[in-house]
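Asks: curious how this folds, go ahead:
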Amino acid sequence: MAGIAIGLPGAALAQGSQEAAGDTVALPPVDVRAAAPANALQHPAPVSRLPGSVQDTPQTINTISREVLEQQNVTTLEQALRNVPGITASIGEGNGGVNGDQFRIRGFAAQNDIYVDGLRDFGAYTRDAFTYEEVSVLKGPSGFALGNGTVGGAIAVGTRLPHLGNSYGFTATGGMGPFARGTIDLNQQIGETTALRLNLMGQSSELVDRDGVDSRRWGIAPSIAFGLGTDTTLSLHYQHYEYDNATDSGIPVIAPPGGTIARPMTEFGLPRSTWYGLDSDRDEVTADILTARLSHKVNDWLTLANDTRLSFIDRDYVTSIVSCAAATCVTPFFQRRGGVVTASGAGNPYHQESWGIQNVATATARFTTGPLRHELLAGFDIMYEDFERTGYNLLGTRPAIPVFGGQGDISLDRGAASYKRNGNNTTYAGFINERLWLIPELSVIGGVRVSHFDVDYDAVTYATGIRTGASPSKTVVDPRASLVWEPTPSQTYYATYSVSHTPPGLLFSTQPATAANFNSNFDPERNELYELGAKVGFLENRIGVYGSLYRILKSNSLAPSETDPTALVQTSDKQRNQGVEIGVTGQITPAWTLNANYTAMDSETTSSTNAANIGRRVQFVPEQAAALWSTYEFNRASPWNLTIGGGVTWRDKVYLNAGNTAEAPANLVFDAMISHRINDNLRVQVNGYNLGDALNYDGLWANRIVPSPGRTVLFTLAAEF
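Replies: Okay, the predicted model is just below:
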């Protein structure tokens, strides 16, 4: 894992004039921020449609705090999510599919289930963490709160917004790769209730032991907030983000002669540094995102909110998706005679322009009727997304690449357009959720979301003139029911049932390949969650312990095609994933923090059109996974202060296909950090990643896999005022 520090909040400086008039003193405004509790169960729920705290929410939620993000020098969303067991990352499927951030939660695709400040983060691209305040993962179907998709859960990011008081943070990081990154985080109060904030980031880097994989990116995110500390607040946040990355579609997964189980070629002696890309294989993205959030407290029992996001994503993409044929690659490779890999046209260039807009209006009412206490939340969610993707041929022929790499400096120019795909989808949804306290310790929760989806899709292949289209329209109902017992404020025990749907055609904008296999008779993909759980605070709530037993039932699943692993198809398969998850978060002592999570999962395909897949494990689902991060502060507030931290992430082996004939070995990563505060304003930090230099794997797909970087050490200087 390669990482870098992000801007620190720094010490708040009171801003304002102090004037004396007789015995009257006008005090300056103060910074009303409070540090987030180390016990993440005490944090607010990550989306406003889930009122209350993480502890109050009857669902497993993993939260990675700002403090942990800084200690680990996290730079991307993927790096942040390595703290959450049960999440795996996938590779892009090629010209017709998704490329960029692709995650699976408990084995189920969450490619379109990333939310920032409670609103959908449109588009498929690789996200940078330079504006992140914290990252949370909602485990299990969450359609009642977030809408379409969310069949395995959802990823919820909270961004840095303006606050009262002033703070100025700067970081610079460099190290192996080579790696260079700088960030700025400035907050300025400009009135009694108004503040501005500016986040900047620039990075140039390469990965250790992944030859040719480089990244250049920068971003700027100004924001302003009005009415801070009052009953009516308005925040406006804009982010411009660009990157130019080398694409890495991984290495082939092959079975040795006479073998039945395929594994990455690196397991048979291929150096993990081997990269099969060309110089022209690039992923170039420009993202412009504007978010407005308005909240008004009408009175003591009613609060209204309205949130809006407008996003524009422009993307140019080309990659080399290689395969290893038996005669020209597998046999000579195992005979140590070399051989060549070949690239398919699925990695040919495309240019996609997409935009989306979402508006969510909610009303939250807290009131009593006789002896009963109520918390009622209701609202509307309207969303529109539009995309246009143009595919191109390459001038010249992709060369056969030596198995051990070393293809030299090869660049192919873009040729004539080969196809065009465009479409849009519109969502109208209404939701209502009621929590009713029967007695102070016992409450029931019931909610439902009704969503209507209209999708229009059109595609034309220029060489043949063949035009295809689809216009699916569906209405789905996502219910939720929970029973919650809270004998004390620090104890929560619950039972939950919820449902989420993904209607056919909903992923056309991020994954046009699904249109090639579209069948209007398919029912929506459906997930049902049954969960029993507990969340308990100890040591005056400094530390929280949580655990859950769950079962997820999935029907009409999406899966890589058995005949064409570069494409994703809709099937009528039924899958089940059940298991246990336990975790600890918070401070054992004021100087010792601990965040640890473990999950064990028992997955199975219970029904399939391919009889050979029945009874097999669900692809990309490990049987066990764990993540731990802990730090200890020595001599706090003294010149000899030192903070030492470290952690481990572990994932059991996973199968890469439904037939369980291809697998990715287990991952085991050790990371560490050491930090020293020079004075009130300066801090130095050293981070080491994959200290054991283990051969691990980040991105997974049915026939390809991406090796992780080797041992990496980075140095950071952070200033805060």
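Asks: C-alpha from now on. contacts and neighbour counts both.
Replies: Will do.
Asks: show me where the stretch 301-450 of the chain has helices.
Replies: In the stretch 301-450 of the chain, the segments counted as helices under DSSP state H, counting those that start in this stretch are 331-334.
Asks: what ranges does it have for its strands?
Replies: Taking DSSP state E, counting those that start in this stretch to define them, one finds strands in the stretch 301-450 of the chain at 302-317, 322-323, 340-343, 350-369, 372-394, 401-402, 414-439, 442-461.
Asks: could you also give me the structure for this second sequence? I'd like to compare it with the first:
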Amino acid sequence: MAKTTLAVSISTAMLMPLAAHADNGADTAAAEKDEKTGSVIILGKRLDPNPNAEQGAAYKAKTSADSRHTRPIAETPQTISVVTKAAIDDSGLTDLKQILGAQPGVTLGTGENGNAFGDRYIIRGQEARSDVFVDGLRDPGMSTRESFAIEQLEISKGPNSSFAGRGTAGGAINAITKQATLDHDFTRVSAAVGSDSHHRVSTDINKGFGENFALRANLLDAKEDVPDRSPSSRQRQGVAISGLYEASKDLSVTLDYYGLRTHDKMPDLGTYLSGTVPNRVAVTNIPVYAQQSDFLKSDVDTGTARINWTIQPGLKLTSLTRYGKSSNAYVTTGASGGTRYDGATGKAYTTSYIDSGHTGWQDIDYFAHQSNLRWDKQLGGLKHEFIFGLEYTDHQVVSGNYNLNNSGFNCRSATGNATSPFIGPNNALCFTNSAGVPVANLSTLAVRNVQRLSWNQDWRVKTTSLSVMDTVDLSDKFTAFGGLRADYFDLSLVRRNNTTDVITGSYGYNDTLVNGHFGLSYKVAKDAIVYASAATAQDINGGEADAGTASGYGGAVLYNNQIAGAKPETSTNLELGTKWDLFDHKLLATAALFQTTKKDVMEGANYDTIGTFNTGKNRVRGIEFGLVGNFTENLSGQLGGAFMNSKVLASATASNLNNPLSNFAKQTYSAQLKYQATDAFSFGGTARHESDRCGGQPDTGAAVTGGVCQQPVPAFTVYDAFASYRFSRRFDLRLNVLNLSNKDYYTAVYRAGFFMYKGDARAVRLTLNYEL
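Replies: Modelled structure (predicted):
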């Protein structure tokens, strides 16, 4: 799109200083006069470079960035929650784990099975750690993810395999990245300081060169101590570069590079559960017990090529090709508590103690291509919007672990010979001695020699997919959507002993998955619909790259030392909903009743050579509602809530029957409101709530005995506040206070209770945003 004189003039006008309007009564009167005469007055608001934004409603997205959604979000028969960049910025949250954890229907999990790779999301009770997409392509790297290069986050709720392929039992997360644009030039710099040694500097620069080429660069440097948990710290560096070549109005090519380096030093695993059922509680005031040699690192490098080609009116090709490499590595320490012994005297005492450590590394190599051909055609007197899709992916994950030679033992566990079981060489690492005196330096308690071992697992999946979708107006009131997708995959898994290099197992199989999605909407008013939809999704045997043969976590179910002939786990979602686009499309109200049933669940009764497969079944029912956009001229926000129940309907373990799913919160809701008090000053706040949850193994139900949870996570409500003042068109200042009441709360628990992630304590951030 060429920049005309008019476009440049409008862009310049849109950056007029808000403060000038606030302070000049004559200008205000003139503005009122011009409004009466129909003149257009721009009050210094930024032109949003996000092409999917609803202009004039910063928190509301008009369309999905996924071209397969041919209608606006308000007309799509599915629950899709969108978090815009404006909402992210106002919230003060930066990591995707923080942002998504605040969304209704989404909870967080811990690194299960001793695995601490990246972030773990749970949508409507179903695992989604591998169901994260970037611009519509699956991101197989289970890394720590950042928001600096994100334009908006789209969370599709309910099974979604017709769009996203295998997995997606509870939904999918699609991160939409910032792209170069020819619409206007800008340079924005944000610099933040705060409590806990927080600093964060980011830039967003877009520049057009002539009529056909634009370049956009986003840079990030950030570091902070974990609030109230120093010396645990987080560090993020990133770069995202996007180059756009617009050969004509019908053909454009975009090339992107994305690089991110994250490094958590002495990552904090929080606290642990103590006591016996029904009195299991989180240990409070526990010191930071992470060891100096502990770390959590993630490196990501990806390159993406995009082609948008309007072949002829009504026929458009959208093509994406990506190659990427990423690596994850960690050494972490968990803690527990109980009885330990003085090795010299055999004296028993109660203390906290650290474990021997958890380790792992991954090298991920992936290639993906997706082409979607949209064909708008009148057939049989009806308007059809066809999408024909072709996708090929090749994802490989090679992983291993580290050898930790622990020493520095200062207490003894209950092991030893028959005559003196409590006296002998120390073999444990305790917070205190038998007199209750804390160790001098807890972070150096374990003397460790960290040695990276060679690989012990090579996981690879190649997938070829074909899909067809159609949105058709059956009448001026009824619109139908139908989608069908077939995924042919070939999975291989090689396991070996990484100390002897002996292959211990080589497994593989292939299959074809077929899934569908159907929706029917009825327009009850000009901008309001009611709809019904049905969709399916399938998880494959061994589909989780990080789980190996731990079948209870999505790893391969084995039988007689071969991949078991298990059926795919199949999820079916039924949904009834309504969407109302109000106030001249500035506010979207949604509500949906849903039921997701998952059958043929691979439970994994054992974690060795024999698994239990296709014996489980579970169900989630609930209602979700949302409001996003402008409530009044000065009040905007995003509100939502999900109220759900889950139930295990079938299981190989009788005690699991009727239990809720693990890490499942029956109630989650959040609200983010912003009030524009004057043209220059705005303020707002957020609140998020999660009801109590119970830990356990995915799919097989929460760890409940006699109706009492063994690994409880208590309910919590957390409040944040923010305020912003625009001094001129060039800069504004924003203050964020996170966890305003400094509440102790916990976001997830390990299935055995050995560690329990603690939410961040109060943190204060002051951010200067400057436009050059």
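Asks: out of the strands of the stretch 301-450 of structure 1, which comes closest to residue 251 of structure 1?
Replies: Nearest to residue 251 of structure 1, of all the strands of the stretch 301-450 of structure 1, is strand 322-323, at 7.1 Å by Cα to Cα.
Asks: for that closest one, give me the average deviation versus structure 2.
Replies: Once fitted to structure 2, strand 322-323 of structure 1 is off its aligned match by 3.6 Å on average (mean Cα distance after the TM-score superposition for structure 1).
Asks: will you turn the strands of the stretch 301-450 of structure 1 into a markdown table that also has mean neighbour count?
Replies: Converted to a markdown table, the strands of the stretch 301-450 of structure 1 look like this (neighbours: other Cα atoms under 10 Å):
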| stretch | mean neighbour count |
| --- | --- |
| strand 302-317 | 20 |
| strand 322-323 | 22 |
| strand 340-343 | 21 |
| strand 350-369 | 19 |
| strand 372-394 | 19 |
| strand 401-402 | 17 |
| strand 414-439 | 19 |
| strand 442-461 | 20 |
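Asks: spit out the contact partners of the aligned partner of residue 192 of structure 2 in structure 1.
Replies: Applying TM-score structural alignment, one finds that residue 192 of structure 2 aligns to residue 173 in structure 1. Contact partners of residue 173 of structure 1, counting by Cα atoms under 8 Å, 6 or more residues apart in numbering, are 4, 5, 179, 180, 181, 182, 714, 715, 716, 717.
Asks: same question for residue 164 of structure 2.
Replies: Per Cα under 8 Å, 6+ apart, neighbours of residue 164 of structure 2: 136, 138, 172.
Asks: if I look at the aligned residue in structure 1 for it, how far off is residue 276 of structure 1?
Replies: Matched by TM-score structural alignment, residue 164 of structure 2 corresponds to residue 146 in structure 1. Separation of residue 146 of structure 1 from residue 276 of structure 1 (Cα to Cα, to the nearest Å) stands at 39 Å.
Asks: ok, residue 136 of structure 1 next?
Replies: 35 Å.
Asks: so for these two, which sits in the more crowded spot?
Replies: residue 276 (28 against 24; other Cα atoms under 10 Å).
Asks: so the counterpart of the more buried one in structure 2, which of the three states?
Replies: Per TM-score structural alignment, the equivalent position to residue 276 of structure 1 in structure 2 is residue 289. Under DSSP: H, G, I helix; E, B strand; the rest coil, residue 289 of structure 2 falls in the coil class.
Asks: could you list every residue that touches residue 289 of structure 2?
Replies: Residue 289 of structure 2 touches 268, 333, 335, 354, 442, 443, counting by Cα under 8 Å, 6+ apart.
Asks: TSV please, covering the contacts of residue 164 of structure 2 and showing secondary structure, neighbour count and distance to residue 721 of structure 2.
Replies: Shown next, in TSV, are those (DSSP: H, G, I helix; E, B strand; the rest coil; neighbours: other Cα atoms under 10 Å; distance: Cα to Cα, whole Å):
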residue	secondary structure	neighbour count	distance to residue 721 of structure 2
136	coil	20	33
138	strand	21	34
172	strand	31	29
